[in-house]
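In: this is the structure alone, sequence omitted:
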């Protein structure tokens, strides 16, 4: 539920049309929860949504930037959530692929 709320916050901060950003942010959140963190997998599985790889990368960056900011304002919640292995692995994968700014 925390990750879903985080994705919705990403949508509210984004400059792009909210519906497109909200969709990609929610898909990224779902991918993390399912432990499948590949942006190419998302784009390949959901072609009818017309999601571009660049949109997914942007949402990943936003998702983790908001999470990073959230750790300042709600440290206990973020600390607890960070203990979940798949979320940490997702962050490391994105860092390794150069998706984070």
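Out: On my side now, so go ahead. Fair warning: this is a prediction, and the values are worked out from it, not measured in the lab.
In: going forward, measure contacts between C-alpha atoms and count neighbours the same way
Out: Fine.
In: how about the helix or strand hosting residue 32: buried residues?
Out: Here residue 32 sits within helix 18-33, counting by DSSP states H and E. Residues of helix 18-33 classed as buried: 21-33 (neighbour count, 16 or more other C-alpha atoms under 10 Å).
In: after that helix comes which helix or strand?
Out: Moving toward the C-terminus from helix 18-33, the next helix or strand (DSSP H and E) is helix 39-45.
In: ok, structure two:
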């Protein structure tokens, strides 16, 4: 009877230690999941703010100002516009034979 009691006591102790370990691991994983969720939320907020900043930087007025100031570009006027006329394509003998 004593042997059976010792075996059962050992089984209860092993089970209790295993249960404590599993609970600890579970709590650790939940904490890690919470941290990852908070980080994901922060990254999403940062992404949104960067997209807003990107849209603000890409406005046509800002692009036009940078083109004028940094690149020395100017708006086209009829005085500086050159018009190119396209000549009619010359028909080759093979094209005329195909007609």
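Out: Arrived safely, thanks for sending. Because the structure is a prediction, the values reported are computed rather than measured.
In: can you give me the TM-score here?
Out: Once superposed, chain against chain, the TM-score is 0.24 (TM-score structural alignment, normalised by the length of structure 2); 28 aligned residues with a C-alpha RMSD of 2.7 Å.
In: that older thread, residues in contact with the helix holding residue 32 of structure 1?
Out: 3-4, 7-8, 10-12, 14, 37-39, 42, 51, 55-56, 59-60, 63, 86-87, 90 (C-alpha atoms under 8 Å, 6 or more residues apart in numbering).
In: for stretch 38-49 of structure 2, same thing?
Out: Residues contacting stretch 38-49 of structure 2 (C-alpha under 8 Å, 6+ apart): none.
In: and the longest helix for structure 2?
Out: helix 2-57 (DSSP state H).
In: next SSE after that helix?
Out: Next in line after helix 2-57 of structure 2, if elements are assigned by DSSP H and E, sits helix 60-69.
In: what packs against the helix or strand following that next one?
Out: The helix or strand immediately downstream of helix 60-69 of structure 2 is helix 93-98, counting by DSSP H and E. Helix 93-98 of structure 2 is packed against no helix or strand, with contacts defined by 3 or more C-alpha pairs under 8 Å, 6 or more residues apart in numbering; DSSP states H and E.
In: list the buried residues of helix 93-98 of structure 2.
Out: Residues of helix 93-98 of structure 2 classed as buried by neighbour count (16+ other C-alpha under 10 Å): none.
In: now do stretch 25-40 of structure 2
Out: So stretch 25-40 of structure 2, judged by 16+ other C-alpha under 10 Å, has zero buried residues.
In: still on that earlier bit, export the buried residues of helix 18-33 of structure 1 to a markdown table and tack on distance to residue 79 of structure 1?
Out: As requested, those are exported to a markdown table (distance: C-alpha to C-alpha, whole Å):
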| residue | distance to residue 79 of structure 1 |
| --- | --- |
| 21 | 26 |
| 22 | 25 |
| 23 | 26 |
| 24 | 25 |
| 25 | 21 |
| 26 | 21 |
| 27 | 23 |
| 28 | 20 |
| 29 | 18 |
| 30 | 20 |
| 31 | 20 |
| 32 | 17 |
| 33 | 17 |
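In: relative to residue 67 of structure 1, which of these is nearest.
Out: residue 29 (11.6 Å; C-alpha to C-alpha).
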